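In: Build me a structure from this.
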Amino acid sequence: MTDFSIETALMQSNPAIKTIAGVDEVGRGPWAGPVTACAVILDPNNIPTGLNDSKKLSAKRRAALFEEIHDCAQISIAHVEVDEIDRINILQATFRAMERAVAGLAITPDFALIDGNKIPPNLSMDAQAVVKGDAKSASIAAASIIAKVTRDRLMGDLAQQFPGYGWERNAGYGTKMHQLGLQNLGVTPHHRRSFKPIHNILYKGNSVTN
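Out: Here you go, the predicted model:
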């Protein structure tokens, strides 16, 4: 399980740091749907028990923690949709989603902890990248849970509008069911046309697996 030790060390090393946002994203790899980022400021005196990398938690546990985090933390969620992903590329879209999530917080944090090895370039505060941060920082873990549950639910809603791709189960990743849906039903407005499998279908006449 993660803990609050990274955040505590930062606040102890610099008295000016009183609020820290954990920031994470989901949805870099899927062929469809937005990339989603979340920023979370936890209350050091009221941290939900069992925070961890969202991928290591069951769907039931993620859903329970999703509610607990909403009850005790400051949260901001941001999406970058497929048209913007296709225009600026997925890395820049990921940065933009993180930046928007941080900017959407009710208060501006003094510091941000970013999951991964890169810091978005347009944050308005100092930040630190933490590799595998969702397994090390409680704040990042909380952000990963909120982001994943939010995006999974969004993809479930889109699956009702565009059935046959399995988005309610694969969240837009390129599973066999998703590939079959593309072959049988074609490309939807929610597919990322800059991604090679979708690009190949649209512009090269190749199968989705090429």
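In: CA only for contacts and neighbour counts going forward, please
Out: Noted.
In: I'd like to know how many residues surround residue 133.
Out: 25 (other Cα atoms under 10 Å).
In: Contact partners for it?
Out: 114, 115, 116, 140, 141 (Cα atoms under 8 Å, 6 or more residues apart in numbering).
In: Mind picking the two most distant members of those residues?
Out: 116 and 141 (12.2 Å; Cα to Cα).
In: To compare against the first, here's the next sequence to fold:
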Amino acid sequence: MDKPLSIAAIKKLLLTIDHPLDERLAILQADPRKGVAAALKSWEKSFKKQQDLKEQQQRMLQIENRLWNNQEDSMIAGIDEVGRGPLAGPVVAAAVILPKDVSILGINDSKQLSHEKREQLFDEIQATALGIGIGIKEHDIIDEVNIYQATKLAMLEAIQQLPIVPDHLLIDAMQLPTAIPQESFIKGDAKSLSIAAASIIAKVTRDRIMAEYDLLYPGYDFAKNAGYGTKNHLEGLDRLGVCPIHRHSFAPVREKLTLF
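Out: Predicted coordinates:
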């Protein structure tokens, strides 16, 4: 009589099974060992998560699929920005063109993802996208033209930095002065995979910039708060005053300037 597979071997075997009708699952379900039952339960949970992610991706590709069905709209750029609310640092926009056969599970609004997941997806998007453009407008431009206009300028720069001229733009809650056909969506990063991908690229890019600024201007906790007005940041403002990357036009910073 053949010796039954060890639990470790069964866990390894389950990694090769990607369909609930696989006949090997039926054989394993007949195994009375608790360890096998636990391994099967873990596989079922993982399979369901993968299916949920695939369904989410298909939902978030509905806008793109509508446009891809029009042969004249093959290059679709999703555009999003990060950094409108912080008291310091730049606003960063990204434009991302995904291929029609894109399959990167887990792409979502960057705010819904952990730091580790964003970093992972950042690398996957970089490896898969047909084109990525980044636009950055620093604090001085924000103070000069206001954050809304600076955001537009960053988005336009991101489009210009694309290696391919897009046929259509999908933009998160913004209308841009460009001749390229465009559609704007409130909370677009939760509705369009292309916009969500752009939100991840913009978020990771800006977070890395702010981590570098934290080394230049310690004491404000920029690496953790990305320039937002957290308790530690405001305490740093009280203790150290305004640093070179603070936005003078934002009230908490402007109030500190009037004290000197």
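In: my read: residue 116 of structure 1 touches residue 129, true?
Out: Yes. Residue 116 of structure 1 is within contact range of residue 129, at 5.7 Å (criterion: Cα atoms under 8 Å).
In: re the thing from before, give me the more crowded residue out of residue 116 and residue 141 of structure 1.
Out: residue 141 (29 against 16).
In: what's the counterpart of the more buried one in structure 2?
Out: Matched to structure 2 by TM-score structural alignment, residue 141 of structure 1 sits across from residue 196.
In: Its match sits in which helix or strand?
Out: helix 193-216 (DSSP states H and E).
In: residues of that helix that come out buried?
Out: Buried positions in helix 193-216 of structure 2, judged by neighbour count with 16 or more other Cα atoms under 10 Å: 193-207, 209-211, 213-214.
In: now the strands for structure 1?
Out: Here structure 1 has its strands, by DSSP state E, at 20-26, 35-41, 74-80, 111-115, 126-130.
In: Would you mark the buried spots in stretch 153-163 of structure 2?
Out: 153, 154, 155, 156, 157, 158, 159, 160, 161, 162.
In: Out of those, the closest to residue 28 of structure 2 would be?
Out: Nearest to residue 28 of structure 2 among the buried residues of stretch 153-163 of structure 2 is residue 162, at 50.6 Å by Cα to Cα.
In: Distance-wise, check the closest one relative to residue 222 of structure 2.
Out: Distance, residue 162 of structure 2 to residue 222 of structure 2, by Cα to Cα, to the nearest Å: 29 Å.
In: And for residue 145 of structure 2?
Out: 24 Å.
In: So those two - more neighbours on which side?
Out: residue 222 (26 against 13).
In: The equivalent of residue 108 of structure 1 over in structure 2 - how many residues pack around it?
Out: Residue correspondence to structure 2 (TM-score structural alignment): residue 108 of structure 1 is matched to residue 165. Residue 165 of structure 2: 15 surrounding residues under other Cα under 10 Å.
In: From residue 141 of structure 2, how far off is residue 165 of structure 2?
Out: Taken as Cα to Cα, the span from residue 165 of structure 2 to residue 141 of structure 2 is 26 Å.
In: Equivalent analysis for residue 122 of structure 2, please.
Out: Relative to residue 141 of structure 2, residue 122 of structure 2 is positioned 27 Å away (Cα to Cα).
In: And the two? Which one has more around it.
Out: More neighbours surround residue 122 than the other of residue 122 of structure 2 and residue 141, with 21 against 18 (other Cα under 10 Å).
In: could you list every residue that touches the more buried one?
Out: The contact partners of residue 122 of structure 2, by Cα under 8 Å, 6+ apart, come to 200, 201, 204.
In: Dump those to CSV, plus distance to residue 254 of structure 2.
Out: Listed next are those as CSV, based on distance: Cα to Cα, whole Å:
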residue, distance to residue 254 of structure 2
200, 30
201, 30
204, 28
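In: ok, of the residues you listed, which one's closest to residue 126 of structure 2?
Out: residue 201 (8.3 Å).
In: Give me the neighbour count for the residue mapped onto residue 22 of structure 1 from structure 2.
Out: Matched by TM-score structural alignment, residue 22 of structure 1 corresponds to residue 78 in structure 2. Residues lying near residue 78 of structure 2 (other Cα under 10 Å) number 31.
In: pretty sure residue 78 of structure 2 is in contact with residue 190, am I right?
Out: No. Using Cα under 8 Å, residue 78 of structure 2 is not in contact with residue 190; the gap is 11.9 Å.
In: which residues are common contacts for those two?
Out: Going by Cα under 8 Å, 6+ apart, residues that sit against residue 78 of structure 2 and also against residue 190 are residue 196.
In: In TSV, list the strands of structure 1 along with distance to residue 173 of structure 1.
Out: Listed next are the strands of structure 1 as TSV, based on distance: least, Cα to Cα, whole Å:
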stretch	distance to residue 173 of structure 1
strand 20-26	11
strand 35-41	12
strand 74-80	17
strand 111-115	21
strand 126-130	25
